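Asker: Got a predicted structure here, sequence first:
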Amino acid sequence: MKKILLALFLLTLHFAKADTILFLGDSLTEGLGVSKEEAFPSLVASLIQSELNKNVTVINGGVSGSTTSDGLARLQWYLKKNPSIVFIALGANDGLRGLNLEQSQKNLEEIINHAQEKQAKVLLAGMLMPPNYGPQYTERFKAMYQELAEKYALKSMPFLLEGVAGKKEFNQEDGIHPNAKGHEYIAKSVFEFIKEAL
């Protein structure tokens, strides 16, 4: 009887783990300026339900202003939920603050390593910096994501805001954060990117 109960318990853990996606990010993930329901992680969950007929639990681990260091600091708490997929969308604030990109890359590597140690599949969303930060810093920032994807054999999307950045109809008045329509656009892109991992 004990063996049967243990088997059922392990099976329950397996299914809980398989149905949980962690989106680890900053204000773009959190959905600054829109409701949680309008932010792209919640919309991705709805698309998974409607398009794949699959229920998932989505953890919106986006916190406004987060750097890679901040994401790393709170990762262990999220990993207690045993996500099967960890979608990393961090680094924009590091770049905008002109932080040392070597340290940023190390932080992202630690996040990847911790997630993989928990048997989670890691997906990486790249970011881009505006050209006014100078060509050297901008190129180094872009290369950071490419290097991580190659080193850890990660599936990655080159730019989370592809098709949204710089387009007035998809952004709030600050020109940085997506509006509800922008999040819808991002959600469709992320869904297409993530569905193979499901």
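Answerer: That came through fine.

Asker: Going by C-alpha atoms from here, please, whenever you check contacts or count neighbours.
Answerer: Fine.

Asker: can you count the residues close to residue 195?
Answerer: Per other CA atoms under 10 Å, the neighbour tally for residue 195 reads 13.

Asker: And it, how far from residue 108?
Answerer: Distance, residue 195 to residue 108, using CA to CA, to the nearest Å: 23 Å.

Asker: Below is structure B, check it against A:
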Amino acid sequence: MGLALASPALVTAEPARRITPPGRRAKVVTILGDSITAGLGLPADQALPARLQAALAAIGAPAVVRGAGVSGDTMAAGLARVDFSVQADSDLCIVALGGNDLLQGLDPKATQASLERIVRRLKARRIGVLVAGMVAPPVIGHGYAHDYDWVFPAVARAERVPLYPNLLDGVGQIINLTQRDGIHPNAQGVQVIARRLAPVVARALKAHA
């Protein structure tokens, strides 16, 4: 998440020729996100794009995973750059934004409107979409948390795209899986996220084929 803007972290892991049979184009997955995607505090080979690529290969669903994460990005900021951050050869885009909207207390209705527009733009380009949601922690007021948590399933349902309900599932609020800020996953935490996310990504890729 992080509030300081940084350049997009584009992580293109193993070349396509190494992960697909001869004559077949590798599937391409792009993660449109914030500092979690950008791998804040981690080397590139331990960041989510690289670890998700490895997890997909491990379950027999090889793909090239590109990171398009900018630290500090809100959903609206992701909307502003989705057309150039998600390249045309992407088969699937994981929209993994919204954490900074929560940290900044932005209106969930505005977050939802931006997410809807991101999904529609990607669909118009014939790029598959997987919405990776976030869940407000217990310390957030009940009313706001309810409205925020509803954003992701509501958009996924309305736009008929798959949903991964909580990107930080199994990692958030767990001390030994997060960095010192208590928010960003450490290398072990990223591994947990990648392993849990990979089967959902594989299904989304298959459905979009």
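Answerer: Structure's in. What do you need? On a predicted model such as this, the values are computed, not experimentally measured, just so you know.

Asker: As a check, name the ranges of all strands in structure 1.
Answerer: For structure 1, the strands defined by DSSP state E occupy 20-25, 57-62, 85-89, 121-125, 155-157.

Asker: Of all these, which one is nearest residue 51 of structure 1?
Answerer: strand 57-62 (15.6 Å; CA to CA).

Asker: so the closest one versus strand 85-89, what angle?
Answerer: Here strand 57-62 of structure 1 points in a direction 20 degrees away from that of strand 85-89 (axes from the mean of the first three to the mean of the last three CA atoms, to 10 degrees).

Asker: Which part of structure 2 matches strand 57-62 of structure 1?
Answerer: Under TM-score structural alignment, strand 57-62 of structure 1 corresponds to residues 64-69 of structure 2.

Asker: Count the residues that sit near the equivalent of residue 92 of structure 2 over in structure 1.
Answerer: Taking TM-score structural alignment for the superposition, residue 92 of structure 2 sits opposite residue 85 in structure 1. By the criterion of other CA under 10 Å, residue 85 of structure 1 has 24 neighbours.

Asker: Residue 85 of structure 1 contacts residue 122, doesn't it?
Answerer: Yes: counting by CA atoms under 8 Å, residue 85 of structure 1 touches residue 122, with 5.9 Å between them.

Asker: Regarding structure 2, what is its longest helix?
Answerer: In structure 2, with assignment by DSSP state H, the single longest helix is helix 187-208.

Asker: Return the list of helices and strands in contact with that one.
Answerer: Other elements packing on helix 187-208 of structure 2 under the criterion 3 or more CA pairs under 8 Å, 6 or more residues apart in numbering; DSSP states H and E are helix 48-58, strand 92-96, strand 128-132.

Asker: outside of stretch 107-115 of structure 1, which residues touch it?
Answerer: The contact list for stretch 107-115 of structure 1, computed with CA atoms under 8 Å, 6 or more residues apart in numbering, reads 68-69, 71-72, 75, 79, 86, 121-122, 148.
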